[in-house]
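Undergrad: no sequence for this one, just the structure:
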């Protein structure tokens, strides 16, 4: 239901979306574009796995990465804002996190930061602690959460 509901809600409101993904590696864009007719809604997706890609493709500032690290709400905010600014979309979601295995005491496995940018609306950010579920499950959970954020934005 998730991806189809997002597409239906965006189509009903005449809005397009963009994704900016790090730890999910394009899973959100793939879930959306798996559905026929998604080109009416999905404007583009950015897979920015490295810090260099985040800076070059989305305009994330080096100072933000240095001060907070890639897995942080400030970086998620700049990723979402950058995706919105560098596309023709009206809604953009960003995902950056630690899918595992591994992590640290400061940034544990399963921590994922999300950004949600919309035209003429302050960008929202949040962190979800999915826990050490294993790489695949963290990525799946992050994808599902990003789709839920997009749905909420499309219905607002």
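TA: All right, it came through fine. The model shown is predicted, which means the values in this text are computed figures rather than measured ones.
Undergrad: every contact and neighbour count from this point should use C-alpha atoms.
TA: Will do.
Undergrad: spatially central, which residue of the chain would that be?
TA: Nearest to the centroid of the C-alpha atoms of the chain, with distances taken as Cα atoms, centre = their mean, sits residue 94, at 2.2 Å.
Undergrad: what is the helix or strand hosting residue 7 packed up against?
TA: Secondary-structure assignment from DSSP states H and E places residue 7 in helix 2-13. Using 3 or more Cα pairs under 8 Å, 6 or more residues apart in numbering; DSSP states H and E, the elements in contact with helix 2-13 are helix 27-33, helix 135-155.
Undergrad: okay, one more to line up with it:
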């Protein structure tokens, strides 16, 4: 599949239409993509009706102060981890508002890989306000999360493009 800018913009527009239909507002927390998800979303005319904004947190210090990622999470699991992606998504909802958040943290390369976390490793976190529990009973104020990990091939740009694609495609599926 060709993940060019036009493809990503169409995916963002489709995702935005789903969010608008649900009356959900999206926020983003990005590390390895450096704001590319936000850029893709804001390429869509009218996105302000479903996209509130986001943060780029490359440093662990900003992950902690802006998104509430716990120091113990970073110490035990590292920034490129399931726990960090989940806390980034939850922190984005808490700090930025909205009804749904997507967070990404990973190693885009060309350097930075390590045993167990090669270049191309990306953790994703999605969090959303849920108004129904597993039995279908309405419970306001509940937040649900979903996390996933991918290892993408290619150079830095390819890893980042693939990350944007996966983040938005899964967001559309979850919404």
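TA: Structure received. Since the structure is predicted, the reported quantities are computational estimates derived from the model, not experimental observations.
Undergrad: sorry, back to before: quick one: the residue nearest to the centre of the first structure from residue 37 of the first structure, how far?
TA: 23 Å (Cα to Cα, to the nearest Å).
Undergrad: check contacts around residue 88 of the first structure.
TA: 16, 43 (Cα atoms under 8 Å, 6 or more residues apart in numbering).
Undergrad: could you do residue 49 of the first structure as well?
TA: When contacts are counted by Cα under 8 Å, 6+ apart, residue 49 of the first structure touches 21-23, 25.
Undergrad: just give me the match in the second structure for the residue nearest to the centre of the first structure.
TA: Applying TM-score structural alignment, one finds that residue 94 of the first structure aligns to residue 103 in the second structure.
Undergrad: on the three-state scheme, that match is what?
TA: With DSSP: H, G, I helix; E, B strand; the rest coil as the basis, residue 103 of the second structure sits in strand.
Undergrad: which residues are in contact with the alignment partner in the first structure of residue 149 of the second structure?
TA: Aligned by TM-score structural alignment, residue 149 of the second structure pairs with residue 127 of the first structure. The neighbourhood of residue 127 of the first structure, defined by Cα under 8 Å, 6+ apart, consists of 72-73, 111-114.
Undergrad: same question, residue 29 of the second structure
TA: Residues counted as contacts of residue 29 of the second structure (Cα under 8 Å, 6+ apart) are 54-57, 88-89, 92, 101-104.
Undergrad: redo that, cut-off 10 Å
TA: Contact partners of residue 29 of the second structure, counting by Cα atoms under 10 Å, 6 or more residues apart in numbering, are 35, 37-38, 53-57, 63, 66-67, 85, 88-93, 96, 101-105, 125-126.
Undergrad: spatially nearest residue to the equivalent of residue 113 of the first structure over in the second structure (excluding sequence neighbours)?
TA: The equivalent of residue 113 of the first structure in the second structure is residue 123 (alignment by TM-score structural alignment). Nearest residue to residue 123 of the second structure in three dimensions, chain neighbours excluded: residue 149, at 4.4 Å (Cα to Cα, 6 or more residues apart in numbering).
Undergrad: please consider this matter closed, and thank you.
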